[in-house]
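Q: Sequence and computational prediction follow.
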Amino acid sequence: MTVSDLSADLAAMMPDLRGRLAADVRLADITWFRVGGAAQALFTPADEADLAYFLANCPRDLPVTVIGLGSNLLVRDGGVEGVVIRLGRGFANVTAEPGNRIRAGTAVPDVKVARAAADAGIAGLAFYRGIPGSIGGALRMNAGAHGSETKDVLFEARAVDRQGNIHVLSNADMGFSYRHSSVPKDWILTEALYQGRPGNSAAILQEMEEVAQYREKNQPIKERTGGSTFKNPPGQSSWRLVDEAGCRGLRVGGAKVSEMHCNFLINDANATAEDIERLGETVRARVKASSGVELQWEIIRLGEPLPGCPTGEALAEAEVL
């Protein structure tokens, strides 16, 4: 299917679709790095039932990709083939429930869940104040900060599989490990139910304020960045390894390693996605050469490069500015 055919054909085969389906949507506008190509088609479902209907009727050979708020994401310059699904208002509710629980749709920003818990006097979720992005990404990557992780507070989650079936997953079903869950990649997480503990709202808000102050002081949160770039190796800090490899301030094109925090890459001079990925791979190569440690990307990279351009380790440069 061509770009124009895809969204029209999908709409024709799904007459009861209620969400928004658009063709050739520029993804740079909705990612924090502000780089990358277009989605062949972008679908924003109305709610979980609409998402299930879409997936049940979507051709099985059509690539389907899910994105959230775009905080921990690098979309390559050639864009994303097939359908990109972005959950919106139908997945943006957050409520406090009896028993010190918080229920949130996966489009809810992490910080909003922290605030809802604080307002309800529910402790245990303040660490979400320090995590950019949405609950969907937090579930998928077992997001954590300041000594806590998603696995510590999740009670259960809901997901829709590629055939449109809805699943309820326990904490154990999620298969959590460091910055990872084992939920099938083609399942779309739609809701989370968190289990907190009784707390004092004022004390929780103070904890959140301390988290916010730490981020502002130590991380380039006002820059165009994707958050932490590399996972911390066991017993080590990625930022320290990057710094010791001489990569603080390292630049490739319009992308630079943050001088404030070496585990952040920033787009400070109209970078392309290739600039950012090339910089990341160059940092990985230099860290491997200096310490023997092979850093793993925490940022998710999606899509294709421009025609004839490489991706991944082939991008690493021996000499850069």
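A: Happy to help now that I have it.

Q: drop to CA atoms for contacts and neighbour counts, all remaining ones
A: Noted.

Q: Quick one: end-to-end length of stretch 49-66, please.
A: Counting by C-alpha to C-alpha, to the nearest Å, you get 16 Å between the two ends of stretch 49-66.

Q: Burial check on residue 105, number of neighbours?
A: By other C-alpha atoms under 10 Å, the residues close to residue 105 number 28.

Q: measure the nearest residue to residue 73 once chain neighbours are set aside to residue 105 for me?
A: Nearest non-adjacent residue to residue 73, counting by C-alpha to C-alpha, 6 or more residues apart in numbering: residue 300, 4.9 Å away. Distance, residue 300 to residue 105, by C-alpha to C-alpha: 21 Å.

Q: list the helices and strands the host helix or strand of residue 192 packs on?
A: Secondary structure assignment for residue 192, by DSSP states H and E: strand 188-195. Helices and strands touching strand 188-195, by 3 or more C-alpha pairs under 8 Å, 6 or more residues apart in numbering; DSSP states H and E, are strand 101-105, helix 135-141, strand 154-160.

Q: Take this one as well and set it beside the first:
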Amino acid sequence: MISAVLVLVFFAVAANARVDFDRGVNTKQFSIEAVNSGITVPAPVKGINRYTRDCARFSFSPSDAEITSDRVWLRSLEYIQECHNVPVQQCHTVMVPGPNGTQVPHQQCHTVYQQQCHERPGMSWSRTAQIKMLARKLLPWERESFDVCLEGPWLEIYVNAAAYKYSASRQGSYDTLFELTAKNKVPMKADENGLSYAAFSYADGKFTFKATDKWAKEYSGEKVVITVDLYKEGWWIFNGYLGSRDFTFDAAEGYEMSFTEKDLEKALAEDDAFRGAKKYYAKWGFRRVGAISKDNYVKKDKTPSITK
């Protein structure tokens, strides 16, 4: 009788303890345990794609006829950034109670996740580029240049230096031809070699500076401003600045400027000027005034030294 009761109790306990496989797993319980463990797994950040940029510069000189450039190969490569979370163990030392009321060092460690990224090659693109410049007129010193760049699948043209506003049409996809049509004229920088030193001298109490203009005919009807800075030579690098003056002329093949020290702006008194050998030189430059070129100042070299 006692044995029968024990058997019944055993089966009752076993029945209450059996697992119901049809009910599935309690995932909520597992997630709570993961959070309570102190380990947080961040979601990986999506990688960023980038493309290499390949550019070619096309330059054009003055010509009244249509010009077609050489064909240039351009290549671009895609790089894909991939990121992953990697577990890293970080440890630090803390002091904990030890025997006999002492403090002893103890190392505590925990796991953190750090993101590690790398790049891998992706797609690649190849294109040819060419520019056809329709007939337009440039001044003798003007030079134009354009950049064509391939970045990923995108092929674009950019102005580097131009004497006109241009409209551009595109022909072809793999072999691309950009056709440029000149619209409105745009002033470019003045030719740095347009004016040249001719002479610098001193006579009858005056300094005389002369310059020549290579483009006098092209600038007919416009003006040029020449700036002359006078210096007195000193010992080693200690030269004395005596003053400056601007001279304005109608465009011509040659320019002559005569002046005394008193004619200069910001001229120094004789007592303030650097004393020593009576040698002088000039630094000079010019700028165009009108519609043909920009009015950028062109700095030229200094003249040979002369004796007063």
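A: Okay, I see it. Bear in mind the structure is a predicted one, so any value in this text is a computation, not a measurement.

Q: I'd like the TM-score for the two structures, please.
A: Put the two chains on top of each other and the TM-score (TM-score structural alignment, normalised by the length of the second structure) is 0.20; 97 aligned residues with a C-alpha RMSD of 6.2 Å.

Q: could the helices and strands packed on strand 188-195 of the first structure go into CSV alongside distance to residue 66 of the first structure?
A: CSV is the format used below for those (distance: least, C-alpha to C-alpha, whole Å):
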stretch, distance to residue 66 of the first structure
strand 101-105, 15
helix 135-141, 10
strand 154-160, 12
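
Q: Residue 74 of the first structure is nearest to which of those?
A: Checking these against residue 74 of the first structure by C-alpha to C-alpha gives helix 135-141 as the closest, at 13.6 Å.

Q: rewinding a little: from what I can see the residue nearest to residue 73 of the first structure touches residue 67, true?
A: No - the criterion here is C-alpha atoms under 8 Å, and residue 300 of the first structure misses it with residue 67 at 9.9 Å.

Q: between the two, who's got more neighbours?
A: Under the neighbour definition other C-alpha under 10 Å, residue 300 of the first structure and residue 67 were set side by side, and residue 67 has more, 22 against 15.

Q: neighbours around the closest residue to that one other than its chain neighbours, how many?
A: Spatially, and ignoring its direct neighbours in sequence, residue 67 of the first structure is nearest to residue 86 (5.4 Å; C-alpha to C-alpha, 6+ apart). Residues lying near residue 86 of the first structure (other C-alpha under 10 Å) number 17.

Q: Which SSE is immediately downstream of the helix or strand hosting residue 284 of the first structure?
A: Using DSSP H and E, the element containing residue 284 of the first structure is helix 273-291. Counting by DSSP H and E, the next helix or strand C-terminal to helix 273-291 of the first structure is strand 300-302.

Q: helices or strands up against that following strand?
A: strand 73-75.

Q: Quick one: list the elements packing against the strand it packs on.
A: Other helices and strands packing on strand 73-75 of the first structure, by 3+ C-alpha pairs under 8 Å, 6+ apart, are strand 300-302.

Q: Which stretches in the stretch 51-200 of the first structure count as strands?
A: 64-67, 73-75, 80-86, 94-97, 101-105, 122-123, 144-145, 148-149, 154-160, 166-170, 188-195, 197-198 (DSSP state E, counting those that start in this stretch).

Q: Figure out which of those is closest to residue 212 of the first structure.
A: strand 144-145 (11.6 Å).

Q: Who are the packing partners of the helix holding residue 284 of the first structure?
A: Applying 3+ C-alpha pairs under 8 Å, 6+ apart, one finds that helix 273-291 of the first structure makes contact with helix 238-244, strand 251-252, strand 255-257, strand 264-267.

Q: can you rerun that using 10 Å?
A: Packing contacts for helix 273-291 of the first structure, counted by 3 or more C-alpha pairs under 10 Å, 6 or more residues apart in numbering; DSSP states H and E, involve strand 73-75, helix 238-244, strand 251-252, strand 255-257, strand 264-267.

Q: which of the residues in that helix are buried?
A: 273-288 (16 or more other C-alpha atoms under 10 Å).

Q: and residue 246 of the second structure, what does it touch?
A: 225-229, 257, 264-265, 284-286 (C-alpha atoms under 10 Å, 6 or more residues apart in numbering).

Q: Make JSON lines out of those and add distance to residue 177 of the second structure.
A: JSON lines is the format used below for the contacts of residue 246 of the second structure (distance: C-alpha to C-alpha, whole Å):
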{"residue": "225", "distance to residue 177 of the second structure": "43"}
{"residue": "226", "distance to residue 177 of the second structure": "44"}
{"residue": "227", "distance to residue 177 of the second structure": "46"}
{"residue": "228", "distance to residue 177 of the second structure": "49"}
{"residue": "229", "distance to residue 177 of the second structure": "50"}
{"residue": "257", "distance to residue 177 of the second structure": "52"}
{"residue": "264", "distance to residue 177 of the second structure": "57"}
{"residue": "265", "distance to residue 177 of the second structure": "56"}
{"residue": "284", "distance to residue 177 of the second structure": "45"}
{"residue": "285", "distance to residue 177 of the second structure": "42"}
{"residue": "286", "distance to residue 177 of the second structure": "40"}
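
Q: So which of these sit within strands?
A: Those of the contacts of residue 246 of the second structure mapping onto strands are 225-229, 257, 284-286, per DSSP state E.

Q: Quick check: buried residues in the one helix or strand residue 212 of the first structure maps to?
A: Using DSSP H and E, residue 212 of the first structure sits in helix 201-218. The neighbour-count criterion (16+ other C-alpha under 10 Å) identifies 201, 204-205, 207-208, 211 as the buried residues of helix 201-218 of the first structure.

Q: packing partners for it?
A: Partner elements for helix 201-218 of the first structure (3+ C-alpha pairs under 10 Å, 6+ apart): helix 110-119, strand 122-123.

Q: so that helix versus helix 110-119, what angle?
A: 150 degrees (axes from the mean of the first three to the mean of the last three C-alpha atoms, to 10 degrees).

Q: Near residue 197 of the first structure, how many other residues are there?
A: For residue 197 of the first structure, the number of neighbouring residues by other C-alpha under 10 Å comes to 14.

Q: That one against residue 97, yeah?
A: No - applying C-alpha atoms under 10 Å, one finds residue 197 of the first structure not in contact with residue 97, separated by 11.9 Å.

Q: shared neighbours of those two, anything?
A: With C-alpha under 10 Å, 6+ apart as the test, residue 197 of the first structure and residue 97 both reach residue 117.

Q: Out of the contacts of residue 246 of the second structure, which comes closest to residue 88 of the second structure?
A: For the contacts of residue 246 of the second structure, the nearest to residue 88 of the second structure is residue 285 (66.1 Å; C-alpha to C-alpha).
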